[in-house]
Each structure stands twice: as structure tokens, then as C-alpha cells.
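1. Just to be clear, the model below is a prediction. Sequence and coordinates:
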Amino acid sequence: MLSSLFLILFGFVSARDADQGCLSEHVDLIELNHFYDPLGRHVYDQVIFYNRHPGTGQFHVRAWCLVEDRESLSRRPVYQAATGLYRVDWLDSDQQVLRRIESRLHRESWSHLDPERIDKKKYDERLRFALVQPAKRRKPMEEKLAKESTDGSVVSNTKEENGKGGIGSTLSNVLAHQP
């Protein structure tokens, strides 16, 4: 009950920032983790986003991303003095959307164990509360009309049925039959 209330309330905090053209949301903690192999060689950097469990108070991984310095937005958390928040901006190539994640808390760690993998062993990754998904792009009107005309619900292709001289499949005829 408490966790479902938390998910509902959190859904209202996450929103699309129309002015910036990106998906913006707030998490409880942002961690910049530098992962090293057992020989002490640097392997990768990652940013991990955590939410605090309302019942236990423990931080649990919500999402993560690798830091790639070649990107124009490097994914490293930056402190915003005006808001008092840490912020990470990046282009999510999987979802083809610009993301902005903010948090009041930030930490940086250097480890031989991956914090995200440790969390994944304790708590099933499939149960994580995912980042906000971008809205599905709307199909152009022509695609919608073509789909409707192929299922037979809008127009027919015979002269007798549509009275338009046998051109029932043309776009102009489809538009004329729209309610």
C-alpha cells in the first residue's frame, strides 16, 4: 500500500519539460561511480540514479548510464547553484530523447564492486521503477487515414457504394467520408 502510494506520488513529480524539449525528473540520489578492476585499472565511469524506499529508507537503483566523455553532454553530475540541485543531462540514444535528472543529494565513489550490480543481485532489475518513457510519436494523418481505409471502415472502392466514380481509395475521398 505504502509503496504503491509512493509510485503514484512519484509519477506526479516526473514530467516532460516542454520548454527545454527534454524529459525531466527527480531522484533521491545521484552517484558518479568510477569502477576499477582487481588490478586497480580504471574500467568505466557510470552515473547511478537512486530512489529511497519509503519503508526501509534504503537507496535502491532506479536507473544508470555510462559516462562517455566523447559526448557533448558528458553525463557527469553538475551542481546548479540557482536551484541547489545536482543535475545530469544526456541524450538517451535508446529512447532518442534528451533527459534531465536532478537530485538534492550527490556522491562520488571509486570501487572494485559495481554498486548497480550489487543492487541487482538483491532486488530484481525488472521491479525497478523505470525512468519516464517518451510519449509515442503520432502517426501522420495520411498514415492514419490509409490504415482506416484498408480496414473497410471508412470507404469502399466500388462506384455504386461511394458514388464518386470509383475513386474511393483516394485521399480526397477518404477525407470526404470522415465524420
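-> That came through fine. Residues are numbered from 1 along each chain as shown.
2. Only C-alpha atoms from now on, for both contacts and neighbour counts.
-> Will do.
3. what's near enough to touch R99?
-> C22, L23, S24, V88, D89, W90, L91, D92 (C-alpha atoms under 8 Å, 6 or more residues apart in numbering).
4. May I see the residues you listed arranged in JSON lines, with distance to K144 as well?
-> As requested, the contacts of R99 are arranged in JSON lines below (distance: C-alpha to C-alpha, whole Å):
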{"residue": "C22", "distance to K144": "27"}
{"residue": "L23", "distance to K144": "27"}
{"residue": "S24", "distance to K144": "30"}
{"residue": "V88", "distance to K144": "37"}
{"residue": "D89", "distance to K144": "35"}
{"residue": "W90", "distance to K144": "33"}
{"residue": "L91", "distance to K144": "30"}
{"residue": "D92", "distance to K144": "28"}
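5. then this one, side by side with the first:
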Amino acid sequence: MLIAAHHLIDRLRHPRTRADDLAALRRRFAAVRPPTQAEDEAAQELRRQRLALSAALSEVTSCGGCAKGHPLPAGQWQGGHCCSGRTEGVFTDDEVAALRFAGTSHFDLMPPHAAHAGCVFRGPTGCSLRPEHRPNICVRYLCRELEDELRERGQLSAVKALSAELGRAFKNFVRLRPQEGPEDGMDGFPLG
């Protein structure tokens, strides 16, 4: 019932596509079963690693202009080209479970007040989610422009190591979860 009320409010505040995608995601968060102890521990480790990697990337500038000149929805704003994909492609069942087990709730899923251009959390100033509430793939994705900037700063090897560690931890988390069907998991996204 609470999600339905949120949806009505979101339909007044946001474009219909954003409100509908957000309602679908919130329903998926609400449907996540309680974790096993091993899943809970793995999810907490993922949260710690997401925060560490996000902190290592906090000073980068390449993410602020990578979408400039691209067609819509990527080109809606200058940054966040990698964030212009569909929400359900990023928030897979395993990502939703990892976030939910680590404490993310539907209250944390707050979108920006702007046009809907890709993921529901993408806005003109970047992602509206705090790093601990972002999917693992979002935190650890390193495009060429970002790698070039990190190389120039002398940080590429350290950041790649953190990204690989997060990838391995997520792969471990996925292994702990019972697979319920072919739609579960990280279809289309590299884990290693």
C-alpha cells in the first residue's frame, strides 16, 4: 500500500516514465526475502567496498562531460553517459538483493526532479543515490575516459584493484543466492 501511495505522489512530481519505473523498482525491493546470514555478511562487505571505491573516485572530473554531444537519452546532460541505460538493466535481481540486504530501502530510492533520461536516478548533476545505495555495477564501471584520467593521476592500478575486488565480492554474493530462473543474475554485465 505504501508503494502505491509513493507512486501517486511520484506521478505528480516526475515524468510518468520515471514514476512508473520507480514504482516497479520499489515493488522489487519490497519483495526481497530476508537474507541468510552468509548473504547478509556478503552484502555488508559489498556496501563497504562500494563506499571505498566511491571515495577513491570522488575527485574525478571525466564523468562530468562524457555524454556531451551524444544522442538522447545519453546527451540530455553533459555527464553520465553510462547512466543513460534502462533502470531494470542495472538493478538486476542480484543487485536489488545486495542493496536490500545491506540496508537500502524504498525510502533511499529518491530520484532527481528533472527530465527522465536513462536510469531513474540520473539527473543533471549525476546520480541522486548516495554511493552505498547504488548498484555495484554503477560504482565499479570504468570507461575509457575515466581510465585515462586515473592513469594521468597515477591512480589507475589502485582503482582497478578496488573495482576487481568489488567484482569478485559481487560474484561471491551471487553464488550464495539461490537461482530462481534464467532472468536472475548479471545477464549482460561482466562480473570479474
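-> Done, it's in. All of these numbers come straight from a predicted model, not from anything done at the bench.
6. What would you report as the TM-score here?
-> Comparison of the two superposed chains (TM-score structural alignment, normalised by the length of the first structure) gives a TM-score of 0.28, and 80 aligned residues with a C-alpha RMSD of 4.6 Å.
7. about what we covered before: from the contacts of R99 of the first structure, which is closest to R16 of the first structure?
-> L23 (4.6 Å; C-alpha to C-alpha).
8. gap between that closest one and F49 of the first structure?
-> 15 Å (C-alpha to C-alpha, to the nearest Å).
9. cool, and P115 of the first structure?
-> In terms of C-alpha to C-alpha, P115 of the first structure sits 11 Å off from F49 of the first structure.
10. do the same with K147 of the first structure
-> Applying C-alpha to C-alpha to K147 of the first structure and F49 of the first structure gives a distance of 41 Å.
11. Could you check which of those two is surrounded by more residues?
-> Using other C-alpha atoms under 10 Å, the more surrounded residue of K147 of the first structure and F49 is F49, with 26 against 13.
12. which SSE is that one in?
-> Using DSSP states H and E, the element containing F49 of the first structure is strand 42-52.
13. and that strand, what does it pack onto?
-> strand 29-36, strand 59-66 (3 or more C-alpha pairs under 8 Å, 6 or more residues apart in numbering; DSSP states H and E).
14. and those strands, which is most packed in?
-> Of all those, strand 29-36 carries the top mean neighbour count, a mean of 21, counting by mean count of other C-alpha atoms under 10 Å.
15. just the angle between it and strand 42-52, please?
-> Our comparison of strand 29-36 of the first structure with strand 42-52, counting by axes from the mean of the first three to the mean of the last three C-alpha atoms, to 10 degrees, yields an angle of 160 degrees.
16. What is strand 29-36 of the first structure packed up against?
-> strand 42-52, strand 97-103, strand 106-111.
17. And the first one, what's buried?
-> Okay, so that is strand 42-52 of the first structure. Applying a neighbour-count criterion of 16 or more other C-alpha atoms under 10 Å, the buried positions in strand 42-52 of the first structure are D45, Q46, V47, I48, F49, Y50, N51.
18. now do the second one
-> Within strand 97-103 of the first structure, the residues that qualify as buried are L98, R99, R100, I101, E102, S103, counting by 16+ other C-alpha under 10 Å.
19. residue ranges for the helices of the second structure, please.
-> Secondary structure of the second structure (DSSP state H): helices at 2-13, 16-30, 37-56, 87-90, 93-101, 136-140, 144-153, 156-176.
20. quick one, which of the ones you listed is nearest to G123 of the second structure?
-> Judged by C-alpha to C-alpha, the one of the helices of the second structure that comes nearest to G123 of the second structure is helix 16-30, at 11.4 Å.
21. what angle do that closest one and helix 93-101 make?
-> Orientation of helix 16-30 of the second structure against helix 93-101 (the same axes, to 10 degrees) gives an angle of 70 degrees.
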